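Peer 1: Mind looking at a prediction? Sequence and model below.
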Amino acid sequence: MADGRPQPDCLFCKIVAGEIPATVVRETETTVAFKDINPQAPVHDLVVPRAHYRNAVELAANAPELAAALLVEAAAVAEAEGVADGGYRVVFNTDAHAGQTVFHVHAHVLGGDFLSTFGS
């Protein structure tokens, strides 16, 4: 069972710890939000919990209150980035076939323009 402890080889754990620089958008006691280094929209930020969980399913199963906090913070990031009124997308990729490349749960907050529909 996952316990949320930082993992020494995890890129996002290192960003949370300040060992690797990132352009931080917002921080809370439980989350850190920063700019994606390969943006797919005019606004593309990642919101990660400070605790390490592999993916959204593992997070929800082991720390549902933190999963809720992550979604609340995604909305706050959208507001801070000025995309909340026009609309934005929150995406969780779960494992490699879905495109997850860093195995520390993270919410992608995308907005700032009309986003394509899925499958386009």
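Peer 2: All right, it came through fine. Residues are numbered from 1 along each chain as shown.
Peer 1: Every contact and neighbour count from this point should use C-alpha atoms.
Peer 2: Fine.
Peer 1: Which strand or helix spans Gly86?
Peer 2: Here Gly86, judged by DSSP states H and E, is contained in no helix and no strand.
Peer 1: make that Leu71, sorry
Peer 2: Assigned by DSSP H and E, Leu71 belongs to helix 64-80.
Peer 1: so Gln7 sits in a strand?
Peer 2: No - using DSSP: H, G, I helix; E, B strand; the rest coil, the secondary structure at Gln7 is coil, not a strand.
Peer 1: coming back round to it: I'd like the next helix or strand past the helix holding Leu71.
Peer 2: strand 88-91.
Peer 1: Quick one: residues in contact with stretch 30-39.
Peer 2: The set of residues external to stretch 30-39 that reach it, using Cα atoms under 8 Å, 6 or more residues apart in numbering, is 16, 22-27, 44-51, 66, 69-70, 73, 77.
Peer 1: Quick one, which of the residues you listed are buried?
Peer 2: 16, 24, 26-27, 44-51, 66, 69-70, 73, 77 (16 or more other Cα atoms under 10 Å).
Peer 1: Out of those, name the ones that lie in strands.
Peer 2: Among these, DSSP state E puts 24, 26-27, 44-49 in strands.
Peer 1: The structure to be compared is supplied as follows:
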Amino acid sequence: MSETLFSKIIDRSIPAEIVYEDEHILGFNDINPQAPVHVLFIPKIAIATHNDIKPEHDQVIAQLHHAINIYAKEIGEDENGYRIVMNCNANGQQTVFHIHMHFLAGRQMLWPPG
């Protein structure tokens, strides 16, 4: 897979405001936030789109969700509620081809999202 903006954040060749990190997952503030709290959670391994998730990725996908749970609790949004979103390809508005989950919190989320 080719180098992406996110792979450059992982290797620290470009800066990001990192709010969560463990061995497998990185979380950083979105540069164009759509909620008071808008964090992107990414695996440290490259998976281009949701369509590219294979059975061998099961553990890292579980770790992605676990990291979000930890972070939500750390910032006190676990009880208030939050939204997590993963976009896939052009119609899904995916712009960086390294899977990532948007964690949105800090306000009432509306439905439908648009």
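Peer 2: Alright, I've got the coordinates. All of these numbers come straight from a predicted model, not from anything done at the bench.
Peer 1: Post the TM-score for the overlay when you can.
Peer 2: Laid over one another, the chains give 0.92 as their TM-score (TM-score structural alignment, normalised by the length of the second structure), with 114 aligned residues with a Cα RMSD of 1.5 Å.
Peer 1: Let me know the closest of the ones in strands among the buried ones among the contacts of stretch 30-39 of the first structure to Tyr88 of the first structure.
Peer 2: His44 (9.8 Å; Cα to Cα).
Peer 1: Could you pull up the residues touching the closest one?
Peer 2: By Cα under 8 Å, 6+ apart, the neighbours of His44 of the first structure are 35-36, 108-111.
Peer 1: What remains of these once you look at the second structure?
Peer 2: With both residues aligned by TM-score structural alignment, their matches' Cα atoms under 8 Å, the contacts of these that the second structure also has are 35-36, 108-111.
Peer 1: Next one: whatever residue of the first structure lines up with His50 of the second structure from Ala22 of the first structure, what distance?
Peer 2: Mapped onto the first structure by TM-score structural alignment, His50 of the second structure lines up with Ala56. Using Cα to Cα, to the nearest Å, Ala56 of the first structure is found at 22 Å from Ala22 of the first structure.
Peer 1: Val109 of the first structure now?
Peer 2: Counting by Cα to Cα - Val109 of the first structure and Ala22 of the first structure are separated by 16 Å.
Peer 1: got it, and Gln40 of the first structure?
Peer 2: 17 Å.
Peer 1: Name the helix or strand for Ser13 of the second structure, please.
Peer 2: Under DSSP H and E, no helix or strand contains Ser13 of the second structure.
Peer 1: and the alignment partner in the first structure of it, how many neighbours?
Peer 2: Taking TM-score structural alignment for the superposition, Ser13 of the second structure sits opposite Glu19 in the first structure. By other Cα atoms under 10 Å, 11 other residues sit near Glu19 of the first structure.
Peer 1: What is the burial count for the counterpart of His24 of the second structure in the first structure?
Peer 2: Matched to the first structure by TM-score structural alignment, His24 of the second structure sits across from Thr30. Using other Cα under 10 Å, the number of residues around Thr30 of the first structure comes to 13.
Peer 1: how much space between Thr30 of the first structure and Ala60 of the first structure?
Peer 2: 15 Å.
Peer 1: ditto for Thr101 of the first structure
Peer 2: Taking Cα to Cα, one finds Thr101 of the first structure at 19 Å from Ala60 of the first structure.
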